[in-house]
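*Asks:* What follows is a protein structure lacking sequence information:
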C-alpha cells in the first residue's frame, strides 16, 4: 500500500482482524473483513455493525457570528437548532451545484460541520474564503478525532452498558456529551445505514480503547466489524446519496432529491439565487431509484436506456444483500422520473430491464425518526 496514505487510529486493529485495506480519500481504509461484505451488511440489518469512519472531517466554527457563517454556507436552517441537536445539510457553490453534504452540530459554544473525507481539503479552503467578513474563528481538529459508527437494531443495547449516558434520552439527530468505556465522547444518534445507531466522536488517543470496549460488549449479540463495502450497500438500499457518485457540483440539491433540506426563505446563502431559478424553471435531470426486474449486477457508469436510447447513467449500483435484486441510483430527464417508468441498464452487451421506484429500496430500517 502507498506509504503516503493516511492511517486512522485503528489501522493496526484492522490489520489484526484481517481486513482488506484499500485507498480511499487519501486514507488506507478497510473495505471488508474476512466475514465478507454480505455478512457485514446483514449483521447491521439484523443486529449491529461497528465502522471506523475516522477519515471524516470535522470543522469547528466559533465566535459571535458563528451561526451567521453556518447559515451562509449551509442550505438548511440552523437557526432553530438547540444545543445538542444536529441536522443534515448541503453546501452549494454559487451556481447551486453541491460542494458537499454535511452534518451541522450545535455544540455548547460553537458549531461543528462534519464533512466527507474526499472533500475535506476543498471544503476547508472554501470555508476559509467564505469566512472573510464574518467575526468567527475556524479550526480543523479532524486529525485528532476518532469517529466510530455503531449501527443496527441492537446498537443501543450494546452501547448502553459501556456509557454513562441514558441513551433513551438521546433522540434521533440529537447528541450528548458523555463517556464510553470511561473515555470522553460525543455520542450522536445518527448514521448512514437506515438503522438505529450512534456515531461516537472520541480523541485519537482513545479510539482503540473505545473500539475494543464496544466490540467486547457486542460479543454474543451478533456485532461484526464492518468496512466501506457494507457501508456503501447499506446506504444505497436506503437511497442515501454518496458525494462523488450521486452528488457533485454538476447537480443541485433540487435535482438530487435533497430539496427538503433547502430553506430558501431563511435569508441569503451560497447558491440561493440559482436554486430559486431552478425551482421556478425545473431541473433538466433528477436523481431516481431503479429496481432491476431481471438478474444483473449494475455498476457506476453503466448506461441507463429507455426505448433503445441512452437516457442517463448509473451513479450508484449493486445487488441488494437484503432484497436480492439489482438496485440503482441515476439521473434521468423529468419525463422518465415517475414511479413505474420502464427503463433498462446496459450491463456488458445486454440491457437488463428495470423500473423506476420510490425510495428507499429497503423500508424496514430501525432508525427512530
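*Replies:* It's in. From a predicted model like this one, the values you see are computed outputs, not experimental measurements. Numbering: from 1, shown residues only.
*Asks:* contacts and neighbour counts: CA atoms only from here.
*Replies:* Will do.
*Asks:* Regarding the closest residue to residue 321 other than its chain neighbours, which helix or strand does it belong to?
*Replies:* Excluding its sequence neighbours, the residue lying closest to residue 321 (C-alpha to C-alpha, 6 or more residues apart in numbering) is residue 38, at 6.0 Å. Assigned by DSSP states H and E, residue 38 belongs to helix 37-46.
*Asks:* And the helices in the stretch 1-150 of the chain?
*Replies:* For the stretch 1-150 of the chain, applying DSSP state H, counting those that start in this stretch gives helices covering 11-16, 37-46, 66-73, 120-130.
*Asks:* List of residues touching the shortest one?
*Replies:* This means helix 11-16. Helix 11-16 has contacts (C-alpha atoms under 8 Å, 6 or more residues apart in numbering) with 28-30, 208.
*Asks:* Pipe the residues you listed into CSV and attach distance to residue 360 per row.
*Replies:* Formatted as CSV, the contacts of helix 11-16 follow (distance: C-alpha to C-alpha, whole Å):
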residue, distance to residue 360
28, 30
29, 27
30, 26
208, 34
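*Asks:* Compile those into TSV and extend it with columns for neighbour count and distance to residue 277.
*Replies:* Shown next, in TSV, are the contacts of helix 11-16 (neighbours: other C-alpha atoms under 10 Å; distance: C-alpha to C-alpha, whole Å):
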residue	neighbour count	distance to residue 277
28	21	41
29	26	41
30	25	42
208	18	49
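*Asks:* try it against this one:
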C-alpha cells in the first residue's frame, strides 16, 4: 500500500485507516456524522493526495485534449478549470476528470485514484501525432471544504469557482483551486510533498477539522455528484448520467464521437435519477428498483445512504426514462424488504447562495 506525505499526521490524529485504490487513507477520525456536519456548517480538511495528477504540456496540448476528452478544453482560459470525461470509443466513460489550464501550453489533469494509471496510459495512446508530453505531476493534494473555507485559507475570496492560481499557504508556494466534491464552497490545494504537513497544520490551526473518506462519500451523494465505478462506468455514457452537457458534440473529431452523437440523438435505455425513501433502511449500491404495480425489476441503485443533512435515506439509481419523472413512485428491494421510494430531481442538497 502506498502512503501519502500526510500518513504520519493521520496516525498521530488517531484516524481509522483503510485501503483504497492501492493507498492507505483515513476513513474517519472520529464520527462520520460529525465530520459530515462540520463540512456543511464550518470547514472540513481532507487529504486527497491519492488522486491522480497528470501534467499535459506542449504546443499541441489544447488540441490534443480536445481530441482525447469529451469536452472542448481549448476554450478554457489560463487560470480556469473544466469538468470533463475520458471516454472509450464506444462512448462509455473511462473516468471523469477535472482539467486545469495553468498556461497556454500547460494543463493539469486530475483523475480518480483507482483510474490514475489507466488515464495516463490511455492519454499516451491517443497522443500519437501531437506535440505533447504526458507526465506524472506528483505532489500532495489537500482540500478545505465548507462555508468557512475562505476564512480558514485566508485567501481566495476573489478566486472564481473553477479558478486556479499560484498562492502561498504557511509560507509555502501552492496552487489554490476553488473546486471540490462536497457540494460546498471550498478549495483544493496542490503542494509539494515536503510542504504538505506544514500546509495541513496551518489549515487546521485556522479552524478546519480533519475529515475522512466516509463523510466525503455522503457529502458528494447529497450533492448528486457521480462516483466512478457507481454512477459512471465504461457501460454508461455521459448521457446516461444526465451529463451530456460536458460533451462538445460540435467538435470535428474526438474519441468516441460517433457513439456519443448517437446517444445524444437516440437517447439512452436508462437514466440516472434520485430516490428518497421514508424507512430507516437505506438503499445501497446494487439493490433492485422495482415497478410498484408489477413488481418487475426496472432499475438498480448505484449509491445510497442515510442523508445526515436531510434526515432520511437517499439514493441514486438507473431506471428507464418512463420511471424517471420526479414524483414517480417506485420500490427498492433493500435486502429482502420492499421500501417505498419516490423519484426526485438531483441534487438532493444545494448550498445556500453566499
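*Replies:* Yes, it's here. Bear in mind that the values here come from a model prediction, so they are computed numbers and not experimental data.
*Asks:* taking the helices of the stretch 1-150 of the first structure together, which one is wrapped up most tightly?
*Replies:* Most buried of these by mean neighbour count (mean count of other C-alpha atoms under 10 Å) is helix 37-46; its value is a mean of 22.
*Asks:* now residue 315 of the second structure: how far from residue 229 of the second structure?
*Replies:* 15 Å (C-alpha to C-alpha, to the nearest Å).
*Asks:* more neighbours, the two?
*Replies:* Neighbour count, other C-alpha atoms under 10 Å: between residue 315 of the second structure and residue 229, residue 315 has more, with 28 against 14.
*Asks:* Isn't the more buried one up against residue 301?
*Replies:* Yes - look at residue 315 of the second structure against residue 301 with C-alpha atoms under 8 Å: they come within range, at 6.7 Å.
*Asks:* Now for those two: what residues contact both?
*Replies:* Common contact partners of residue 315 of the second structure and residue 301 (C-alpha under 8 Å, 6+ apart): 283-284.
*Asks:* against the second structure, where does the longest strand anywhere in the first structure fall?
*Replies:* Counting residues, the longest strand found in the first structure (DSSP state E) is strand 309-319. On the basis of TM-score structural alignment, strand 309-319 of the first structure is assigned to residues 296-306 in the second structure.
*Asks:* same deal with stretch 79-90 of the first structure?
*Replies:* Per TM-score structural alignment, the counterpart of stretch 79-90 of the first structure in the second structure is residues 74-85.
*Asks:* quick one: terminal-to-terminal distance for that stretch?
*Replies:* 15 Å.
*Asks:* Same check on stretch 180-192 of the second structure?
*Replies:* Start-to-end, stretch 180-192 of the second structure (C-alpha to C-alpha) is 19 Å.
*Asks:* And for stretch 140-155 of the first structure?
*Replies:* End-to-end distance of stretch 140-155 of the first structure (C-alpha to C-alpha): 29 Å.
*Asks:* what does stretch 54-72 of the first structure give?
*Replies:* In stretch 54-72 of the first structure, first residue to last residue: 27 Å (C-alpha to C-alpha).
*Asks:* Looking at the second structure, name the residue matched to residue 65 of the first structure.
*Replies:* Aligned counterpart of residue 65 of the first structure in the second structure: residue 60 (TM-score structural alignment).
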